[in-house]
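**Q** okay, structure incoming, though there's no sequence with it:
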């Protein structure tokens, strides 16, 4: 697939990647930011994030972040039912 055939990232997708690059000091701070910034539940956010990690445009936008989050996702999946399945 050529890069011209790829769907570019939306502004919201770029903001999701930016949020994933941040560090939060307090428990619940990330979930609160998700609700305030995106107007969605943390569950809906993580569903979108997981789909985003498989998009070539996301890999081009933030390669180190996407590789790190893919690694976390793979680790969580290999843990089985005890793993949360969330990437962050």
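**A** Arrived safely, thanks for sending. Remember, it's a predicted structure, so these values are computed and weren't measured experimentally.

**Q** every contact and neighbour count from this point should use C-alpha atoms.
**A** Fine.

**Q** skip the chain neighbours and tell me the closest residue to the residue nearest the centre of the chain.
**A** Residue closest to the average C-alpha location in the chain (CA atoms, centre = their mean): residue 49, at 3.2 Å. Nearest in space to residue 49, with sequence neighbours left out and distances taken as CA to CA, 6 or more residues apart in numbering, is residue 16 at 7.1 Å.

**Q** another one to put next to it:
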């Protein structure tokens, strides 16, 4: 929860820079993970949210132009992965 009582995340769409939580979500996605469960543990411990909430925030970030401007390599890679998964369904 942020100091203004909101949950943070992509709630500030269209208001300039990404929130610290949004930047942290993208930072987690930039890393590679050595073993199963390591990423989920980091999500819970460092971000203080559930993995389900994390993936909801991440999916919204992939459609946010501010996220693309902040980290184009990661966002474009994740967009390609998302589209490949959608096309298999």
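**A** Arrived safely. All values reported here derive from a predicted model rather than from experimental measurement.

**Q** care to give me the TM-score?
**A** TM-score for the superposed chains, counting by TM-score structural alignment, normalised by the length of structure 1: 0.81, backed by 76 aligned residues with a CA RMSD of 1.3 Å.

**Q** which part of structure 1 matches the longest helix along structure 2?
**A** As assigned by DSSP state H, the longest helix anywhere in structure 2 is helix 72-88. Helix 72-88 of structure 2 lines up with residues 63-79 of structure 1 when matched by TM-score structural alignment.

**Q** can you tell me what the residue nearest to residue 49 of structure 1 aligns to in structure 2?
**A** Residue 16 of structure 1 maps onto residue 25 in structure 2, by TM-score structural alignment.

**Q** angle of the helix or strand in which its match is found against helix 72-88?
**A** Here residue 25 of structure 2 sits within helix 20-30, counting by DSSP states H and E. Between helix 20-30 of structure 2 and helix 72-88, the angle formed by their directions is 70 degrees, by axes from the mean of the first three to the mean of the last three CA atoms, to 10 degrees.

**Q** residues of helix 20-30 of structure 2 that come out buried?
**A** 21-26, 28 (16 or more other CA atoms under 10 Å).

**Q** which strands or helices does the helix or strand sitting right after it along the chain pack on?
**A** Where DSSP H and E defines the elements, the next helix or strand beyond helix 20-30 of structure 2 is helix 38-42. Here helix 38-42 of structure 2 touches no other helix or strand, going by 3 or more CA pairs under 8 Å, 6 or more residues apart in numbering; DSSP states H and E.

**Q** give me the mean distance between helix 38-42 of structure 2 and structure 1.
**A** Aligned to structure 1 and superposed, helix 38-42 of structure 2 gives a mean residue distance of 0.4 Å (mean CA distance after the TM-score superposition for structure 1).

**Q** any idea how far that helix is from the chain center?
**A** 14 Å (CA atoms, centre = their mean, to the nearest Å).

**Q** quick revisit: what residues are up against the match of residue 16 of structure 1?
**A** Taking CA atoms under 8 Å, 6 or more residues apart in numbering, we find residue 25 of structure 2 in contact with 47, 54, 57-58.
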